[in-house]
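Participant: Any chance you can model this:
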Amino acid sequence: MGTSLQPVGVLAPGANLNAYVQAVNGFAVLSAEEEKRLAEELYYHQDLDAARRLVMAHLRFVVHIAKTYSGYGLSQADLIQEGNVGLMKAVKRFNPEKGVRLVSFAVHWIKAEMHEFILRNWRIVKVATTKAQRKLFFNLRGAKKRLAWLTNDEAEAVASDLNVDVKQVREMEGRLSAYDAAFDAGADDDDDTAYQAPAHYLEDKRFDPAHQLEQADWQESSVNSLTQALEGLDDRSRDIIQQRWLNEDKATLHELAAQYGVSAERIRQLEKNAMKKVRVAMEA
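Facilitator: Predicted coordinates:
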């Protein structure tokens, strides 16, 4: 199942999110009988039109799930687009003979894609890398909406439920409670509080000659490696990486999709594959 099943203009929310939500809510909800018939057409006959109809009928469900992750400060449109990728994966793998509705099967795939997106983009410093840490992250994130710092009993209960150490629960709680602090003192800070700003006690080693020489060598090596890695890409992939990451005015997925006459999801796939090739080439 490739990009040919994608409903044009629907799997990638544009600038007008309200119009997108209104559009997907306009698609008819499938009855159990209609869903089973379409799922059988896809499962047994690889009917892409049936796949398209299954996807379109469940786009509203992706929007509903994306709203539950609004507290992370990330774009709802991006969350929805990632969730739509998960929905397509679920439709591709759905077996109508299992006796469950597609929505029950798809929720795992939709949330998995959204979780990956959140963990990649929520903070500069990664808070969760292993599977256990990711599960702990989202469970604690939900609990922290209702609780202050966990008591010992609450921490032990979470650790028991997730089969992790209490120490891991406390470490993740600390990561969730961390916040970004301004480096310089605020404009309204007086002499009694301004000294608390990191600018007053963190040593600046940027202008150390040895450090500058090391940094210059590293930058030159990195630039050379990146240049060689980009030369190994095809013209389209190289241009996508250039416009998405290297230009001062970075292009959006939708702008590149319009430029190349393909879907935004196709551009996302090309970008992902190109980035993987670049990383491999630079690590070689």
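Participant: use CA for all of it now, contacts and neighbours both
Facilitator: Noted.
Participant: got the contact list for R279?
Facilitator: A229 (CA atoms under 8 Å, 6 or more residues apart in numbering).
Participant: And what about it, helix, strand or coil?
Facilitator: helix (DSSP: H, G, I helix; E, B strand; the rest coil).
Participant: measure it to L230 for me?
Facilitator: R279 sits 10 Å away from L230, going by CA to CA, to the nearest Å.
Participant: next one: P209
Facilitator: 31 Å.
Participant: Would you mind telling me which of these two has the busier surroundings?
Facilitator: L230 (22 against 10; other CA atoms under 10 Å).
Participant: For the comparison step, fold the sequence that follows:
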Amino acid sequence: MKNIKEKMISTNSVNIGSLDAYVRLANSFPMLTEKQEKLLLKKLFFYNDIESVKLLILSHLRFVIYIAKNYSGYGLPKADLIQEGNIGLMKAIRRFNINFKVRLVSFAVHWIKSEIHEYVLRNWRIVKVATTKAQRKLFFNLRKKKKRLGWFNTDEVNIVANQLGVTQREVKEMESRMSAQDITLDCLPNDICSDHLSYRHSSSSVYLEDKKSNFALDIEENNWDIHTNHKLSNALLILDERSQQIIKRRWLYQDRQKMTLQSLARDYGISAERVRQLEKNAMKKLKLAIET
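Facilitator: So this is what the prediction gives:
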């Protein structure tokens, strides 16, 4: 344990500029004995000792790297996979109980894989390939079962379905999802969008141009609407409360029908002619306030 502390102190000022450097550093931390591990876990459990957490994390970084290597076939950055695995390791350390009869690494494997699985499913495709717990399990197991690039035949589908305890339809559907490709919208006609798809099979954004729209005009109109609404709101403040309500209920409430002079007259206990006069005077004041 002393070696780990000394190593941690000596690497505090080290600049890790590459993944290879990080891997070398992680592998340089010595592994804990069972006795050392139990002592650190007790300090964490009873005293919430942060120093013990650091030592437990550093001594197990090599295991995270080892597990993350198994997910390199998904085409995702290795550094990100390791990072997600480290999050799982930290969660495992916080949830580990000293009464468990297993070593920390045996308990942490589940949490490390769980975080990596979630990362893979979030980033492997733009459209989620698996959303339910059963689909996630099928996705990762199917990746292990699929030894070749071609599609499964009927017998292979049947074998995989029996082994994983799912229906043949679920196997075929997941295989179809896994075989799908994300298609770029930004390829030019003479570009090759990927190693397998040419522009003839892509949906280039060049062909999705909407020539009817004018963004500059739309922005200008939107800014003008905001400006006029702001001026109208300020202009309404110069009116007395009754005049404000008459204008709003006659002209500004879009979620209800325009109120008549007679309806407002009944509400305020005045004649319809008096409502019309108040409305006319209020309109003059609003026009003057907006124009200035």
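Participant: S160 of the first structure matches what in the second structure?
Facilitator: The alignment partner of S160 of the first structure in the second structure, by TM-score structural alignment, is N162.
Participant: List of residues touching the stretch of helix or strand its match belongs to?
Facilitator: According to DSSP states H and E, N162 of the second structure maps onto helix 154-164. By CA under 8 Å, 6+ apart, the residues outside helix 154-164 of the second structure that reach it are L138, N141, L142, K145, T167, Q168, V171, K172.
Participant: now for the very next helix or strand once past it, which elements pack on it?
Facilitator: Following helix 154-164 of the second structure in sequence order, the next helix or strand is helix 168-179 (DSSP H and E). Helix 168-179 of the second structure is packed against helix 133-145, helix 154-164, with contacts defined by 3 or more CA pairs under 8 Å, 6 or more residues apart in numbering; DSSP states H and E.
Participant: Looking for the alignment partner of L253 of the first structure in the second structure.
Facilitator: So, by TM-score structural alignment, L253 of the first structure is left unmatched.
Participant: Over to the one 10 residues further on?
Facilitator: Residue pairing (TM-score structural alignment): S263 of the first structure is not matched to any residue of the second structure.
Participant: all helices of the stretch 151-292 of the second structure, in order?
Facilitator: Using DSSP state H, counting those that start in this stretch, the helices found in the stretch 151-292 of the second structure span residues 154-164, 168-179, 215-236, 241-247, 261-268, 272-291.
Participant: quick one: which of those is nearest E118 of the second structure?
Facilitator: Of all the helices of the stretch 151-292 of the second structure, helix 168-179 sits nearest to E118 of the second structure, with 15.8 Å by CA to CA.
Participant: quick one on the thing from earlier: so which of the helices of the stretch 151-292 of the second structure comes closest to A130 of the second structure?
Facilitator: helix 168-179 (8.2 Å).
Participant: What lies in contact with that closest one?
Facilitator: For helix 168-179 of the second structure, using CA under 8 Å, 6+ apart, the contacting residues are V129, Q135, L138, F139, L142, W151, V157, N158, V160, A161.
Participant: How much space separates the fifth one from Q168 of the second structure?
Facilitator: Between L142 of the second structure and Q168 of the second structure the distance is 12 Å, computed by CA to CA.
Participant: The fourth one too?
Facilitator: Using CA to CA, one obtains 14 Å as the distance from F139 of the second structure to Q168 of the second structure.
Participant: Of these two, give the one with the bigger neighbour count.
Facilitator: Neighbours were counted for F139 of the second structure and for Q168 using other CA under 10 Å; F139 has more, 20 against 16.
Participant: What is the equivalent residue in the first structure for the more buried one?
Facilitator: Under the alignment (TM-score structural alignment), F139 of the second structure maps onto F137.
Participant: who touches that match in this structure?
Facilitator: F137 of the first structure neighbours (CA under 8 Å, 6+ apart): V127, A128, M172, L176.
Participant: how about a cut-off of 10 Å?
Facilitator: H115, L119, V127, A128, T129, K131, A143, V169, M172, E173, R175, L176 (CA atoms under 10 Å, 6 or more residues apart in numbering).
Participant: how many other residues sit next to the corresponding residue of the second structure for the last one?
Facilitator: Read that as L176 of the first structure. Here L176 of the first structure is matched to M178 in the second structure, going by TM-score structural alignment. By other CA under 10 Å, 16 other residues sit near M178 of the second structure.
Participant: same thing with L41 of the second structure?
Facilitator: 22.
Participant: what's the spacing between the aligned partner of it in the first structure and V85 of the first structure?
Facilitator: Under the alignment (TM-score structural alignment), L41 of the second structure maps onto A39 of the first structure. For A39 of the first structure, the distance to V85 of the first structure equals 18 Å [CA to CA].
Participant: what do you get for L38 of the first structure?
Facilitator: 19 Å.
Participant: T68 of the first structure now?
Facilitator: With CA to CA as the criterion, T68 of the first structure and V85 of the first structure are 17 Å apart.
Participant: Can you pick out the residue with more neighbours from those two?
Facilitator: V85 (20 against 9).
Participant: Give the aligned equivalent of the more buried one in the second structure.
Facilitator: In the second structure, V85 of the first structure lands on I87 (TM-score structural alignment).
Participant: Then K272 of the first structure?
Facilitator: Using TM-score structural alignment, K272 of the first structure sits opposite a gap in the second structure.
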